[in-house]
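Peer 1: got a structure for you, letters missing:
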């Protein structure tokens, strides 16, 4: 895919991976609109990138529809949609995988999964009619491997990969690319408090390095885009011997508990 003069929407675009990807797309010729709960920061990033931004609650389909309409009116039909906004809360102090309150599970579901569904409903028909476009979902390496200490995050990110697969199956023959973006540890606000024992195994990279890998993956039409290629090896081991992999994850969890006074993260 050539990005020259393409219109891109990025959710969660106020900072981190979203902002870095916005700048990378713009450097390759695209016009980028960003939305985020921090509307002021999203607008500042987007104005650097030839577009505009505003505050949008992506869990509200109506707000998403209004924003998509404004972008199409001012910048043109949406060529690329990056459903990047996401949240993680942790399992809570007690209860392990069942410890998080219902409200956290529901918010994770709405933001990590449904906001991509809401967007897809309103941009995929146009992409398919034009015979081109790309739909991107930030699914995280946790969607492939699981995040110790956050069952809701792991489950919803796995669901996000499934949504991206379904988009590829349903719309790929009509020229629409689908991409599951699966970052591992990238220097952002979301990862700043993670224990070093977790982030040191495969390394922490910058958002700018992640953005280059992500945009390259879209240009090359790769479905699964990994900021850390070693994640593919981990996933293969998980698929090859699930019992052994689960045992290794339990061992890592015990280490985290010992190092953090009984807390995983």
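Peer 2: The structure has been received and is ready for your questions. The shown structure was predicted, so the numbers you read here are calculated from the model rather than taken from an experiment.
Peer 1: okay, CA-based contacts and neighbour counts for the rest of this
Peer 2: Will do.
Peer 1: show me where the chain has strands.
Peer 2: In order along the chain, the chain carries the following strands (DSSP state E): 7-11, 31-36, 53-55, 80-83, 133-138, 176-182, 224-226.
Peer 1: putting a second one here so we can go through both:
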């Protein structure tokens, strides 16, 4: 897909990968960008910065909790009413919780609501208009954790696997009706999720981490090529192949990695 002239929505658009995606789409010639985020003031700041830098690109910032079907639908309706349609929906919002079996039911539901239902709610909101046109694109930010796993977070590993599963289903079910789907699956990205609020967090994913801008660049390349898997860290594909080739060997390797991480950093990332 060519993004020039397209109308795009980005959830989690106020920070990190989402913010970089907004800039990249505007630079690529998008006609309008909806910036949905749980933090409305930062979303508004991103919108103002995008419009100042790219005057031809219109923006619509709003507070949206992606775990709420009604909130996502209301934003999609408002954006469509203003700009006519949604060509690309970047379901980018995500959260992390560094806990294992002690994760509470409430915490599991919150992780599920954002990391899985955020994608489901996006599809519910805009799939009908896309099918009516015979074209549309879902770009779901997932994680390499959806293909591999996540040391130190049971809920993150589980919900990211589920997110991959839903994206696969979307592509299988609607790919022949003009709907394209991509999953962006990076490893370490230099955002607050990896670095912490103070930017000082240290962990095994720091080495080899990339900037949000690099992920956004690779994402637009993947959209242009209509790739299902967009892998900013190319080595993830080899890890995934090894996993599929010999699951037991891969699990043993992951247990060794977990031990190394635990000794060096603790199980937190």
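Peer 2: Perfect, I can see it now. Remember, it's a predicted structure, so these values are computed and weren't measured experimentally.
Peer 1: Now compute the TM-score of the two chains, please.
Peer 2: Superposed pair, TM-score by TM-score structural alignment, normalised by the length of structure 1: 0.93. Supporting alignment: 257 aligned residues with a CA RMSD of 1.3 Å.
Peer 1: mind putting the strands of structure 1 in a markdown table, distance to residue 167 of structure 1 and mean neighbour count included?
Peer 2: Shown next, in a markdown table, are those (distance: least, CA to CA, whole Å; neighbours: other CA atoms under 10 Å):
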| stretch | distance to residue 167 of structure 1 | mean neighbour count |
| --- | --- | --- |
| strand 7-11 | 17 | 27 |
| strand 31-36 | 22 | 29 |
| strand 53-55 | 26 | 23 |
| strand 80-83 | 13 | 26 |
| strand 133-138 | 8 | 26 |
| strand 176-182 | 6 | 27 |
| strand 224-226 | 13 | 22 |
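Peer 1: a markdown table for these, including distance to residue 111 of structure 1?
Peer 2: Output for these, formatted as a markdown table (distance: least, CA to CA, whole Å):
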| stretch | distance to residue 111 of structure 1 |
| --- | --- |
| strand 7-11 | 10 |
| strand 31-36 | 12 |
| strand 53-55 | 15 |
| strand 80-83 | 9 |
| strand 133-138 | 11 |
| strand 176-182 | 15 |
| strand 224-226 | 20 |
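Peer 1: Looking at those, spot the one closest to residue 117 of structure 1.
Peer 2: Among those, strand 80-83 comes nearest to residue 117 of structure 1, with 9.1 Å by CA to CA.
Peer 1: Which part of structure 2 matches the closest one?
Peer 2: Mapping strand 80-83 of structure 1 onto structure 2 (TM-score structural alignment) gives residues 88-91.
Peer 1: can you check stretch 128-135 of structure 1 too?
Peer 2: Matched against structure 2 by TM-score structural alignment, stretch 128-135 of structure 1 falls on residues 131-138.
Peer 1: Check the separation of the first and last residues in the matching stretch.
Peer 2: Distance between the two ends of stretch 131-138 of structure 2: 12 Å, counting by CA to CA, to the nearest Å.
Peer 1: what's the answer for stretch 145-152 of structure 2, then?
Peer 2: Using CA to CA, the end-to-end distance of stretch 145-152 of structure 2 comes out at 11 Å.
Peer 1: just stretch 126-136 of structure 1 next, same as before
Peer 2: 16 Å.
Peer 1: and what of stretch 32-40 of structure 1?
Peer 2: 15 Å.
Peer 1: residue boundaries of the helices in structure 1?
Peer 2: Under the criterion DSSP state H, helices of structure 1 are mapped to 16-27, 39-48, 61-75, 102-109, 115-130, 142-145, 151-171, 196-199, 207-219, 230-240, 242-259.
Peer 1: Would you mind putting these into JSON lines with distance to residue 185 of structure 1 alongside?
Peer 2: Below are the helices of structure 1 laid out as JSON lines (distance: least, CA to CA, whole Å):
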{"stretch": "helix 16-27", "distance to residue 185 of structure 1": "11"}
{"stretch": "helix 39-48", "distance to residue 185 of structure 1": "22"}
{"stretch": "helix 61-75", "distance to residue 185 of structure 1": "28"}
{"stretch": "helix 102-109", "distance to residue 185 of structure 1": "19"}
{"stretch": "helix 115-130", "distance to residue 185 of structure 1": "22"}
{"stretch": "helix 142-145", "distance to residue 185 of structure 1": "10"}
{"stretch": "helix 151-171", "distance to residue 185 of structure 1": "14"}
{"stretch": "helix 196-199", "distance to residue 185 of structure 1": "6"}
{"stretch": "helix 207-219", "distance to residue 185 of structure 1": "10"}
{"stretch": "helix 230-240", "distance to residue 185 of structure 1": "11"}
{"stretch": "helix 242-259", "distance to residue 185 of structure 1": "16"}
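Peer 1: This completes my enquiry, with thanks.
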